[in-house]
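Chemist: pasting the sequence and the predicted coordinates here, then a few questions.
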Amino acid sequence: MTFIFAHRGSAGTHPENTMEAFLQAERAGADGIELDVQLSKDGEIVVIHDETVNRTTSGKGFVKDFTLAELQNLDVRDRFGVAGKLRIPALKEVFGWLKTNRLLCNIELKTAKISYPSIEEKTVALIKAYQLEERVIFSSFNHYSIIHCYRLAPEIEIAPLYSEMLFMPWVYAKSIRAGGIHPRLVTTSDQIIQTAMENGIAVRPYTVNTEKDMRRLFEIGCTAIITDYPEMAERIRKEYE
């Protein structure tokens, strides 16, 4: 069965990387969530995609220049009309909720543009504190970052993110001890997906948002898809069970 990971939660229907988006992913029948982490000024791991708060909140400036309390005081922009006050979650809040279910969690380390001191160590320590080692996958466009995570905790799966064509990505994945690859969908043919899987490497393309693309990947039994629309994906997946 192809797993469904809700990209930044159910980002196509709820404000991305909020608890509301993650709760909706669970309701929709997703197998896991994907989220992004950065560090606040006071060293807390926070769940937000951009290096700045400009696009997704009422504030302006870099995430790293706000304390956790200041970040959580910002209003998250809501174009979907979700009831109630929305805020940027701390990763430990998400982990507390994950202990109430069996969802997997793909953590993208946002270390490609800004170097966050000890973000890998802090995230690994939190995963271990909540005993989520078997349910977490680390990914990043900064492959040094996930390799560092592997060295800290080889029991936690790592999977490189990449957006360009990569030659024999399963060979590269094995060379860095990765259990999977997270390629941009448009760079990835059925043959690459199938060959990687035959070589023991999980393939979870992003971002799979159309019915046509979902059907293509369900038909070949791709390991997982990362989508903004977990509810649609689950509806279509049921046809293939």
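Modeler: It's in. All values derive from a computational prediction rather than experimental measurement. Numbering: from 1, shown residues only.
Chemist: CA atoms for contacts and neighbours, from now on please.
Modeler: Will do.
Chemist: ends of stretch 108-127, how far apart?
Modeler: Separation of the first and last residues of stretch 108-127 by Cα to Cα, to the nearest Å is 14 Å.
Chemist: what's in contact with it?
Modeler: Applying Cα atoms under 8 Å, 6 or more residues apart in numbering, the contact partners of stretch 108-127 are 34-39, 45, 49, 51, 92, 95, 133, 136, 138-142, 145-146, 148-149, 152-153.
Chemist: ok, stretch 74-81 next?
Modeler: Residues outside stretch 74-81 that contact it (Cα under 8 Å, 6+ apart) are 13-15, 56-59, 85-88.
Chemist: any idea how far the spatially most central residue of the chain lies from Ser10?
Modeler: Closest residue to the average C-alpha location of the chain: Glu34 at 2.4 Å, with Cα atoms, centre = their mean. In this structure, Glu34 and Ser10 are 9 Å apart, going by Cα to Cα.
Chemist: who touches both of these two?
Modeler: What both Glu34 and Ser10 touch, as defined by Cα under 8 Å, 6+ apart, is an empty set.
Chemist: one step back: tell me who's in contact with the residue nearest to the centre of the chain.
Modeler: By Cα under 8 Å, 6+ apart, Glu34 lies in contact with 5-9, 105-108, 226.
Chemist: for it, pull up the helix or strand it's in.
Modeler: strand 32-39 (DSSP states H and E).
Chemist: distance from the chain centre to that strand, please.
Modeler: 5 Å (Cα atoms, centre = their mean, to the nearest Å).
Chemist: and here's the other structure:
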Amino acid sequence: MSRVPLLPEHPRPLLFAHRGCSSLAPENTMEAFQMAQQLGSPGLELDVHQCKSGHLVVLHDDTLLRTTGLDRPVEDCTWDELKDLDCGSWKDSRFSHCRLPLLHEVLDAFLPDMYIDIELKTRKTAGDPLPGALAEMLESFGKRAEGHITVSSFNPIALRNFKKRALQFPTAVIWCDDPELPVYLHHGEGRWISGCDYLKPIHNKVSKAFSFTLGALGARPIVPWTVDNLDVAQDLLRKGAAGIITNRPQDLHPLITPEEEPAHG
């Protein structure tokens, strides 16, 4: 099976700021994304849900409790109910002005200057409108999106449904040993269901044997998460990782900064 290349126009290693620069600003906010860009990160990673009114909202959790204090599932709320929520004070009171962004606002602000990994946040296996809604939005961005967007998910069915609508965007299955993830998906088995193009394992699952078995033999690049230590990141790159996802792009910037040649005199 042919694979869609993983951001071939962008230099290696790829570096994605996880939910923006989430170590310094509230995750998944315009402020976190802007900070990542200012710190020199070439890429962003973010999460998207579809709310009750059909809007694609950038948010990680299923509910709004942790980041806004509202104990309701995002899918049960309309955008009018969400748009004025404070999603920054939980991090620090100086971020009380932060609001939940819509996906199209983020794409409009950062494409094509940055590449962006969009994680589909959905548990549905049937009748799910999110994959199609995302495909439609990305297609509306045309050339601004192609070559600069990847789509990933823990849910291989969602990825497969997205692929039916938008073959041109590379996709990745994500996995770890979290008990919320079905045991039968704990070792990357979702790659067969999803037909994905690259792999996003939690970083502690990556070894040389892993890289060979799942990467080389499957012709799929590997982009592990979430790595906040430069030494660990460099070791993963030596094992063959194509990129790194990090909460601390400010610490991992040396990965993408060429060493200066010593002066000769």
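Modeler: Structure received. Model, not experiment: these values are computed from the prediction.
Chemist: are any of the contacts of Glu34 of the first structure buried, and which?
Modeler: 5-9, 105-108, 226 (16 or more other Cα atoms under 10 Å).
Chemist: residues touching Thr78 of the second structure, list them.
Modeler: By Cα under 8 Å, 6+ apart, the neighbours of Thr78 of the second structure are 51-54.
Chemist: which one of these sits in the busiest neighbourhood?
Modeler: In terms of neighbours by other Cα atoms under 10 Å, those top out with Cys51 at 19 neighbours.
Chemist: where does the helix or strand harbouring Asp251 of the second structure end up in the first structure?
Modeler: According to DSSP H and E, Asp251 of the second structure maps onto helix 249-252. Using TM-score structural alignment, helix 249-252 of the second structure lines up with residues 230-233 of the first structure.
Chemist: still on that earlier bit, in strands, which of the contacts of stretch 108-127 of the first structure fall?
Modeler: Judged by DSSP state E, strands contain the following of these: 34-39, 45, 136, 138-140.
Chemist: just tell me what Tyr162 of the first structure corresponds to in the second structure.
Modeler: Here Tyr162 of the first structure is matched to Trp175 in the second structure, going by TM-score structural alignment.
Chemist: what is the burial count for the aligned partner of Ile146 of the first structure in the second structure?
Modeler: If you follow Ile146 of the first structure across to the second structure using TM-score structural alignment, you land on Leu159. Counted with other Cα under 10 Å, the neighbours of Leu159 of the second structure add up to 25.
Chemist: next up, the contacts around Leu159 of the second structure.
Modeler: 120, 131, 151-153, 171-173, 194-196.
Chemist: in strands only, show me the contacts of Glu34 of the first structure.
Modeler: Taking DSSP E, the ones among the contacts of Glu34 of the first structure that sit in strands are 5-7, 105-108, 226.
Chemist: and Gly20 of the second structure, what is it in contact with?
Modeler: Residues near Gly20 of the second structure by Cα under 8 Å, 6+ apart: 27-29, 32-36, 44-46, 247.
Chemist: just the ones of those in strands?
Modeler: Those of the contacts of Gly20 of the second structure lying in strands (DSSP E): 44-46.
Chemist: tell me where the first structure has helices.
Modeler: Assigned by DSSP state H, the first structure shows helices spanning 19-28, 68-73, 91-98, 119-129, 143-152, 169-175, 190-198, 211-219, 230-237.
Chemist: dump these to CSV, plus distance to His182 of the first structure.
Modeler: Output for those, formatted as CSV (distance: least, Cα to Cα, whole Å):
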stretch, distance to His182 of the first structure
helix 19-28, 19
helix 68-73, 29
helix 91-98, 21
helix 119-129, 19
helix 143-152, 12
helix 169-175, 10
helix 190-198, 10
helix 211-219, 14
helix 230-237, 17
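Chemist: other residues contacting stretch 59-75 of the second structure?
Modeler: Contact with stretch 59-75 of the second structure is made by 28, 46-52, 85-90, 100, 121, as judged by Cα under 8 Å, 6+ apart.
Chemist: could you redo the last one with a cut-off of 7 Å?
Modeler: Contacting residues not belonging to stretch 59-75 of the second structure are listed as 28, 47-52, 85-87, 90 [Cα atoms under 7 Å, 6 or more residues apart in numbering].
Chemist: quick check: PyMOL command selecting the buried ones in these.
Modeler: Selection of buried members from the contacts of stretch 59-75 of the second structure for PyMOL, criterion 16+ other Cα under 10 Å:
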select buried, resi 28+47+48+49+50+51+85+86+87
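Chemist: out of the contacts of stretch 59-75 of the second structure, which is nearest to Phe210 of the second structure?
Modeler: Among the contacts of stretch 59-75 of the second structure, Asp47 lies closest to Phe210 of the second structure (Cα to Cα), at 26.3 Å.
Chemist: the closest one reaches Val58, doesn't it?
Modeler: Yes. The criterion here is Cα atoms under 7 Å, and Asp47 of the second structure meets it with Val58 at 5.5 Å.
Chemist: the equivalent of Thr52 of the first structure over in the second structure: neighbour count?
Modeler: Matched to the second structure by TM-score structural alignment, Thr52 of the first structure sits across from Thr63. Thr63 of the second structure has 18 neighbouring residues, counting by other Cα under 10 Å.
Chemist: how close does Thr63 of the second structure sit to Gly54 of the second structure?
Modeler: Thr63 of the second structure is 16 Å from Gly54 of the second structure, by Cα to Cα.
Chemist: neighbours of Gly142 of the second structure, just the number please.
Modeler: Gly142 of the second structure is flanked by 9 other residues according to other Cα under 10 Å.
Chemist: map Glu93 of the first structure onto the second structure.
Modeler: With TM-score structural alignment as the criterion, Glu93 of the first structure lines up with Glu105 in the second structure.
Chemist: can you give me the neighbour number for that match?
Modeler: Look at Glu105 of the second structure: counted by other Cα under 10 Å, it has 12 neighbours.
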